[in-house]
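**Q** coords please:
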Amino acid sequence: MREYDLVVFDWDGTLMDSTAHIVNAIQQACRDLALPVPDREAASHVIGLRLAEAMQQFCPPDQASRLPELVDAFRRHYQSDLDRVTLFDAARDTLEAIRACGAFVAIATGSSRAGLDRALAASGIKSLFDATRTVDECHSKPHPDMLLQLTDLFGVALDRTVMVGDTSHDLLMARNAGSHGVGISHGAHDSAELIRCEPRVIVHSLSELSSWLLPRLC
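**A** As a prediction, the model looks like this:
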């Protein structure tokens, strides 16, 4: 018997192998402004949050007025060499298999609408999603707004919805919404941090996700 009618994916670090690129952009932006440069762990921890909220973590209180400048610097570095960032292996196959089971497929991301639309166009997989939500339309994670909007759109119960993400922000959003969470460890947050959010399962690749998820859909 099918357990889920809606599968929602995070984008960066879950479907798109972009964690290292984002971390580098954060670090380069801080260097540009002569601000303390965060290590990889600190920089990767904010991935998934609204951009201004994320960058605020690296702007000391006495430099708060420079936040817009820091955001602009991040955007500049993020756009540099973005065409080298690719989907994780098995991303397309996983999405196609989920759709073949008849479940709805959606995205809930901390990216902007313009940024997500560019990435979807470049990756060639936009048609595999029934809907997308970004921080331009919703509250930032871990607020449950994105999942609440998506379940309302499709008329799907929250307990028949599963959120797949690589960060604690994704899994806490799922928990706050009353839906299920699946952590994937190949992105920004490590397995130990994901486990603390009490997901149904931790997987280590999209292929492993398919092995766990498809029997619960088809």
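
**Q** CA only for contacts and neighbour counts going forward, please
**A** Will do.

**Q** so residue 102 sits in a helix?
**A** No: Residue 102: not assigned to a helix; according to DSSP: H, G, I helix; E, B strand; the rest coil it is coil.

**Q** number of residues surrounding it?
**A** When neighbours are counted by other Cα atoms under 10 Å, residue 102 registers 12.

**Q** all strands for this protein, in order.
**A** 6-9, 104-108, 131-133, 161-165, 180-184, 201-203 (DSSP state E).

**Q** tell me which other helices or strands the third one touches.
**A** Contact analysis of strand 131-133 by 3 or more Cα pairs under 8 Å, 6 or more residues apart in numbering; DSSP states H and E lists strand 104-108, helix 145-154 as its packing neighbours.

**Q** buried residues, it. List them.
**A** Of the residues in strand 131-133, 131, 132, 133 count as buried by neighbour count, 16 or more other Cα atoms under 10 Å.

**Q** here is the second sequence; please produce its structure so I can put it next to the first one:
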Amino acid sequence: MKTRTFDLIVFDWDGTLFDSTALIVRCIQDACRDVGVAVPSDTDAAYVIGLGLHDALKHAAPGLPPERYPELGNRYRHHWFSRQQEVVLFPGTLEMLQDLRARNHWLAVATGKGRRGLDEALAQSGLVSLFDGTRTADETASKPDPTMLLELMREFGTEPARTLMIGDTTHDLLMASNAGTPRVAVSYGAHEPEAFGQYAPLHVAHSTRELHDWLLENA
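**A** Next up, the predicted model:
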């Protein structure tokens, strides 16, 4: 078996493993409509994916008074939890994770989701047993703050050079840069791949199959 380059591989969730970008965009737009503020475009709503909910909604509805952020957040959660069963893993995700486990990598998730949302998504997708650690934005700092990655590295005793972050947004890549870890981007999620270059990803994968193959060869 080829020698591992990385001991810990950390995945973003939405738009990286879970095909949820379109639904998140609709839920953000519906929440803004519910509270009577301007509805963001698909591009503007997709941009905030990966941030913690408070930061995401603040960017999506800049004209909303701060005291109404909880109301907007509650409306977003209402729409998301009523429809989350519509979204599924990207094809090939389970096989990719199983192959990485077979190579004895530690696997983790660092996500802008809240703990309830991630736990329900892990249960729905049947992936609970495949991950050794998880961090959510309501437990620690929101991306691109590096705290989630720093905490995971401390948990597993890994160095930045032996830790790989994989995500679909510039928030993920900047978090990895801030933590000093190598990073890989995927182009099939929330952000356009043209924005990734300044964060120096090792690779930009255009499908889960391509990501799977790259990881088996390089991780």
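
**Q** overlay the chains and give the TM-score.
**A** In this superposition the chains share a TM-score of 0.96, using TM-score structural alignment, normalised by the length of the first structure; 217 aligned residues with a Cα RMSD of 1.2 Å.

**Q** for the buried residues of strand 131-133 of the first structure, give me CSV that also has distance to residue 32 of the first structure.
**A** As requested, the buried residues of strand 131-133 of the first structure are exported to CSV (distance: Cα to Cα, whole Å):
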residue, distance to residue 32 of the first structure
131, 37
132, 33
133, 31
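
**Q** closest one of the residues you listed to residue 47 of the first structure?
**A** Ranked by distance to residue 47 of the first structure (Cα to Cα), the buried residues of strand 131-133 of the first structure are led by residue 133 at 16.2 Å.

**Q** buried deepest among the helices and strands packed on strand 131-133 of the first structure, which one?
**A** Highest mean neighbour count among these (mean count of other Cα atoms under 10 Å): strand 104-108, with a mean of 22.

**Q** show residues contacting that one.
**A** 5-11, 95, 98-99, 128-134, 146-147, 150, 154 (Cα atoms under 8 Å, 6 or more residues apart in numbering).

**Q** what range in the second structure matches that strand?
**A** Residues 106-110 of the second structure are where strand 104-108 of the first structure lands when matched by TM-score structural alignment.

**Q** what separates the matching stretch from the chain centre, distance-wise?
**A** Relative to its chain's centre, stretch 106-110 of the second structure lies at 11 Å (Cα atoms, centre = their mean, to the nearest Å).

**Q** once aligned to the first structure, how far is it on average?
**A** Relative to the matching residues in the first structure, stretch 106-110 of the second structure has an average distance of 0.5 Å after the fit, by mean Cα distance after the TM-score superposition for the first structure.

**Q** can you verify my assumption that residue 91 of the first structure contacts residue 17?
**A** No: assessed by Cα atoms under 8 Å, residue 91 of the first structure is found out of contact with residue 17, at 10.2 Å.

**Q** of these two, who's got more company?
**A** residue 17 (20 against 17).

**Q** still on that earlier bit, can you add distance to residue 22 of the first structure and give the strands of the first structure back as JSON lines?
**A** Converted to JSON lines, the strands of the first structure look like this (distance: least, Cα to Cα, whole Å):
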{"stretch": "strand 6-9", "distance to residue 22 of the first structure": "18"}
{"stretch": "strand 104-108", "distance to residue 22 of the first structure": "18"}
{"stretch": "strand 131-133", "distance to residue 22 of the first structure": "20"}
{"stretch": "strand 161-165", "distance to residue 22 of the first structure": "16"}
{"stretch": "strand 180-184", "distance to residue 22 of the first structure": "18"}
{"stretch": "strand 201-203", "distance to residue 22 of the first structure": "22"}
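
**Q** what comes up buried for stretch 72-87 of the first structure?
**A** Under 16+ other Cα under 10 Å, the buried positions of stretch 72-87 of the first structure are 73, 74, 75, 77, 78, 87.

**Q** in JSON lines, list those residues along with distance to residue 206 of the first structure.
**A** Formatted as JSON lines, these follow (distance: Cα to Cα, whole Å):
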{"residue": "73", "distance to residue 206 of the first structure": "32"}
{"residue": "74", "distance to residue 206 of the first structure": "28"}
{"residue": "75", "distance to residue 206 of the first structure": "28"}
{"residue": "77", "distance to residue 206 of the first structure": "28"}
{"residue": "78", "distance to residue 206 of the first structure": "25"}
{"residue": "87", "distance to residue 206 of the first structure": "11"}
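
**Q** nearest to residue 115 of the first structure, out of the helices and strands packed on strand 131-133 of the first structure?
**A** strand 104-108 (12.9 Å).

**Q** burial count for residue 186 of the second structure?
**A** With other Cα under 10 Å as criterion, residue 186 of the second structure counts 26.

**Q** same thing with the one 4 residues further on?
**A** Applying other Cα under 10 Å, we find 28 other residues in the vicinity of residue 190 of the second structure.

**Q** can you check residue 124 of the first structure too?
**A** What residue 124 of the first structure shows, counting by other Cα under 10 Å, is a neighbour count of 10.

**Q** cool, thanks, signing off.
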